[in-house]
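Engineer: have a look at this fold, sequence not included:
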């Protein structure tokens, strides 16, 4: 969904010489804002957040946005089916080109937007192309934060295992929960919003280079690879701890079986040599060992 504030509504300090301000709301939950004041940004994000949580006041986002921004048109696009989990914010500088060139570009970490005629959508589409890369980096940053939080919670396990040689610091259920968390985090590889070039550029291949340039600048592919390496190492460590726990349980089970066999052999030998009365004491000892069923 795209919202555009005309120059009469856009703030002078943010609108860059009476230029309109834009907001792109992606159905993944990311919002990319161009040239708005802080108050307008918060108002728009509050609407999106409420809609993501399913609040009744946000079931008609277009009418709410129109009220918030007076006569600002809410342009074509499906209702955003977003899910509110956490808020992640990224910022990047942008300016208008002053050299008369009609092609937007990225130079020295600054997005340089080419001006377009009022009747043309070129400027909006250029901003949209850059916004796709910005959407991907903010989603990836959210995953990175989740991974770091999860790894911090698990970091002490290897230290304790090396120090004590035992895995009694974690239960089997807790270990399986950690393994499940890592598996969930690895599912970001299935999120086409992060790992794939948006389908939009099949229809607008001329602007794909703008997207790709910013995509490379934000190092989205190397960051994804680094996340996978971190998660692979963590999963391997968890599997090693799991192997230790399984080995301990197996050893205990084997020892208990040997104890039961040895105890049964002692009872049989005592009975054989007449040290036990016929059945009585043996039955009592077995009841004490296994627990009375009565």
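Structural biologist: Structure's in. What do you need? It should be emphasised that the depicted structure is a prediction, and the values quoted were computed from it without experimental measurement.

Engineer: hey, let's count contacts and neighbours off CA atoms from now on
Structural biologist: OK.

Engineer: neighbours around residue 89, how many?
Structural biologist: Residue 89: 12 surrounding residues under other C-alpha atoms under 10 Å.

Engineer: quick one, what contacts it?
Structural biologist: The neighbours of residue 89, taking C-alpha atoms under 8 Å, 6 or more residues apart in numbering as the test, are residue 138.

Engineer: doesn't it lie inside a helix?
Structural biologist: No. Under DSSP: H, G, I helix; E, B strand; the rest coil, residue 89 sits outside any helix and is assigned coil.

Engineer: that one and residue 108: what is the separation?
Structural biologist: Going from residue 89 to residue 108 by C-alpha to C-alpha, to the nearest Å gives 21 Å.

Engineer: got another one to weigh against that:
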């Protein structure tokens, strides 16, 4: 009875495993023959910093032949540079840097008071920014700084030497700092000029310079600079996330190539899960933790500033870059989910084989007992 029962179980499990293997083989064939086309970025945490889980994997991947589909590398947006232009009277520059995920603004404000080089001011109805004005003037045009809680600093009429000192000063108040190389590569530099023509409101001129209308009320001038600064902040933060995603795409380039060639996927389920988490973290930063997808609440009560903010965001291509970045994240998520399902199926098949082997061992013992009992 015991032998017959075990024999029936063996037949049942064998049939079940054949069904599973039958469904697994087409899946494996399908995976190995997928030709994954990838959309890639036009412009730029670390995921904030992307880790190097795939470094060993990429090192072992072979690239003897050129792929029929060459990955398009992220093109760097053309940006203005201080070295490109000689100083022009009446033309000043503003620089934007994203140096961390977040600033400790409260302690930063205390540090500014202790340093006693800048006089700090609050922006009305916004506790997430500090406006600092240099106490000692070098020229008629004041030197102003906007520190945003989101980890960005905007420097108006600040020299390279002074900007370097400010960035070093900021390090002690940063939360999740970016690398120096990333900070410099994703910075923005713009020129700004003053205009007294009442028919030309503050905005952008044909050359792409910030135009500040001095005919505005005195209390509006800091808010105009704040609006320009806010727009630049969105651009540099988006640039940091674009660079992080591009680094992620470069890391998984070898995986797509190996999938196309039908090679073995040498990744653990834990590594794939971790990469999945990085993508969702980046998507969270982009779509939920920032104001990139919507106009900040600050501008709801001031239509002129809202129009100015939206106009500058259009100049930096914020909406288009965000849409492209979300599309790229979707493609990466699809690839990681494919790997996750593939590795999950392999795990299930391994468990089935273990069950079959255990049952075969049990059947073997039953055969030995049967022979020992009835033959002898």
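Structural biologist: Cool, got the structure. This one's a predicted model, so the numbers in the text were calculated from it and none came from an experiment.

Engineer: which parts of structure 2 are helices?
Structural biologist: Under the criterion DSSP state H, structure 2 carries helices at the ranges 2-32, 55-60, 105-115, 160-170, 180-185, 220-261, 269-287, 303-315, 318-370.

Engineer: what is the corresponding segment of structure 1 for the longest one?
Structural biologist: Under TM-score structural alignment, the match for helix 318-370 of structure 2 in structure 1 covers residues 220-272.

Engineer: over to stretch 8-15 of structure 2?
Structural biologist: Going by TM-score structural alignment: stretch 8-15 of structure 2 matches no residues.

Engineer: buried ones in that stretch?
Structural biologist: 9, 10, 13 (16 or more other C-alpha atoms under 10 Å).

Engineer: in JSON lines: those, plus distance to residue 164 of structure 2.
Structural biologist: Output for those, formatted as JSON lines (distance: C-alpha to C-alpha, whole Å):
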{"residue": "9", "distance to residue 164 of structure 2": "74"}
{"residue": "10", "distance to residue 164 of structure 2": "74"}
{"residue": "13", "distance to residue 164 of structure 2": "70"}
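
Engineer: residue 174 of structure 1 -> structure 2?
Structural biologist: Using TM-score structural alignment, residue 174 of structure 1 lines up with residue 271 in structure 2.

Engineer: tell me how many other residues crowd that match.
Structural biologist: When neighbours are defined as other C-alpha under 10 Å, residue 271 of structure 2 has 13 of them.

Engineer: residue 19 of structure 1 too?
Structural biologist: Around residue 19 of structure 1 there are 20 other residues, counting by other C-alpha under 10 Å.

Engineer: would you mind finding the match for residue 113 of structure 2 in structure 1?
Structural biologist: Alignment note (TM-score structural alignment): residue 113 of structure 2 has no counterpart in structure 1.

Engineer: show me what contacts residue 113 of structure 2?
Structural biologist: Taking C-alpha under 8 Å, 6+ apart, we find residue 113 of structure 2 in contact with 119, 120.

Engineer: distance of it relative to residue 107 of structure 2?
Structural biologist: For residue 113 of structure 2, the distance to residue 107 of structure 2 - C-alpha to C-alpha - is 10 Å.

Engineer: ok, residue 93 of structure 2 next?
Structural biologist: 28 Å.

Engineer: could you find the closest non-adjacent residue to residue 152 of structure 2?
Structural biologist: Once flanking residues are discounted, residue 152 of structure 2 sits nearest to residue 98: 4.2 Å by C-alpha to C-alpha, 6 or more residues apart in numbering.

Engineer: meant to ask about residue 95 of structure 1
Structural biologist: According to C-alpha to C-alpha, 6+ apart, the nearest residue to residue 95 of structure 1 is residue 112 (5.1 Å).

Engineer: tally of neighbours for that neighbour?
Structural biologist: 20.

Engineer: nothing else from me, thank you.
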